[in-house]
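Participant: Output the structure for:
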Amino acid sequence: MTPQQIDLIRSSFEPLKPLAPTVAEAFYAQLFARDPALRALFRGSDMSEQGTRLMQMLSAAIELLDRPHSLNPVLLKLGQRHAGYGVVEAHYASVGAALLDTLSAGLGQDFTPEVREAWTTMYGHVAKTMQEGAATEALAA
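Facilitator: Next up is the predicted model:
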């Protein structure tokens, strides 16, 4: 990621922080509309708590974007944990699309092509690294 992309992600995420519960709710609505089968992975989960964790994870990842040596180990472990929950590689595309749709709806005209590209690049890195973590979990099992 370029420094400009990191700045775009950080500045576009800032106005969403005070709206975190609403953003998380919109994300899960997008996700389950896009891929209803994913709802089964959250059975028994408190979705409000899940949304809080999602927004905390996004905030932490965004904070570490310019320090991949700190971010990547966290993402690898997150991928391992998610593999244990039943997340498979195909789910990452649904999550990425739901994230971009949520950001687009939440940011409106501020979700410019450059901002979209920055978020797409970030999510690509997150998904790839988490999938690497999931693969190491599968090998260990």
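
Participant: drop to CA atoms for contacts and neighbour counts, all remaining ones
Facilitator: OK.

Participant: mind listing the helices for the chain?
Facilitator: 3-13, 20-34, 47-63, 68-85, 89-107, 113-140 (DSSP state H).

Participant: Using JSON lines, please lay out those together with mean neighbour count and distance to Leu41.
Facilitator: Listed next are these as JSON lines, based on neighbours: other Cα atoms under 10 Å; distance: least, Cα to Cα, whole Å:
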{"stretch": "helix 3-13", "mean neighbour count": "17", "distance to Leu41": "26"}
{"stretch": "helix 20-34", "mean neighbour count": "19", "distance to Leu41": "11"}
{"stretch": "helix 47-63", "mean neighbour count": "15", "distance to Leu41": "11"}
{"stretch": "helix 68-85", "mean neighbour count": "17", "distance to Leu41": "7"}
{"stretch": "helix 89-107", "mean neighbour count": "17", "distance to Leu41": "11"}
{"stretch": "helix 113-140", "mean neighbour count": "18", "distance to Leu41": "16"}
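
Participant: Save the ones you listed as a markdown table, and put in distance to Ala40 too.
Facilitator: Below are the helices of the chain laid out as a markdown table (distance: least, Cα to Cα, whole Å):
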| stretch | distance to Ala40 |
| --- | --- |
| helix 3-13 | 29 |
| helix 20-34 | 10 |
| helix 47-63 | 12 |
| helix 68-85 | 10 |
| helix 89-107 | 12 |
| helix 113-140 | 19 |
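
Participant: I have a second one here; can you model it like the first so I can compare?
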Amino acid sequence: MDPNQVNLVRDSFVQVLLDSDAAARLFYDRLFLLAPDTRPLFRNDMTEQGRHLISALAKIVTGLSSLDVMLPGLRKLAERHVGYGVEDRHYAVAGDALMHMITVHGGSTIDSATMQAWKSAYALVADVMIAASNDYRDLHDAA
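Facilitator: As a prediction, this is how the structure comes out:
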């Protein structure tokens, strides 16, 4: 991602932070609508889960300008997601839910360049996490 894309993501994420509980609810409502099979993966209080989501997104958004620092954390997050039962196919649905959340909460600040920046950021994160998940599964399947 180029610095302009990073800035577009950061600037638009502020709108999510202004009403983060509602944004998280919107994300999970969309996720469960598109992939009802993901609902049982979430056993905790959904308000608290939403706060974890927004916190993780904030770390990712902040880390976009220093990927080398962020990558180990993404790999660990991916390993935890394997333990929760997340499958590779869930990343596409989560991406859709994220884009929906950004579009709704970004309002008029979301233009095509901003959406493309978010799609690039998510693709980068999802690719890293899917690869890390598969490495983790391969390592543990071989053991």
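
Participant: What is the corresponding segment of the first structure for stretch 70-78 of the second structure?
Facilitator: Under TM-score structural alignment, stretch 70-78 of the second structure corresponds to residues 71-79 of the first structure.

Participant: gap between the equivalent of Leu98 of the second structure over in the first structure and Gly106 of the first structure?
Facilitator: Counting by TM-score structural alignment, Leu98 of the second structure corresponds to Leu99 in the first structure. Remark: distance between Leu99 of the first structure and Gly106 of the first structure (Cα to Cα, to the nearest Å) = 10 Å.

Participant: Val61 of the second structure contacts Leu8, correct?
Facilitator: No. Val61 of the second structure is not in contact with Leu8 according to Cα atoms under 8 Å; the separation is 10.2 Å.

Participant: So for Gly51 of the first structure, what's the nearest residue that isn't a sequence neighbour?
Facilitator: With sequence-adjacent residues excluded and distances taken as Cα to Cα, 6 or more residues apart in numbering, Gly51 of the first structure is closest to Ala24, at 4.8 Å.

Participant: try Ala138 of the first structure
Facilitator: Ala83 (7.9 Å).

Participant: Report the contact partners of that neighbour.
Facilitator: Neighbour list for Ala83 of the first structure: 134, 137-138 [criterion: Cα atoms under 8 Å, 6 or more residues apart in numbering].

Participant: rewinding a little: would you check that the residue nearest to Gly51 of the first structure makes contact with Glu49?
Facilitator: No. Ala24 of the first structure is beyond contact range of Glu49, at 9.9 Å (criterion: Cα under 8 Å).

Participant: picking up where we left off before, the residue nearest to Gly51 of the first structure: what's it in contact with?
Facilitator: Ala24 of the first structure sits next to 51-52, 54-55 when contact means Cα under 8 Å, 6+ apart.

Participant: And Tyr28 of the second structure, by the same measure?
Facilitator: For Tyr28 of the second structure, the contacting residues are 50, 97, by Cα under 8 Å, 6+ apart.

Participant: quick one: it and Val61 of the second structure, what's the gap?
Facilitator: 19 Å.
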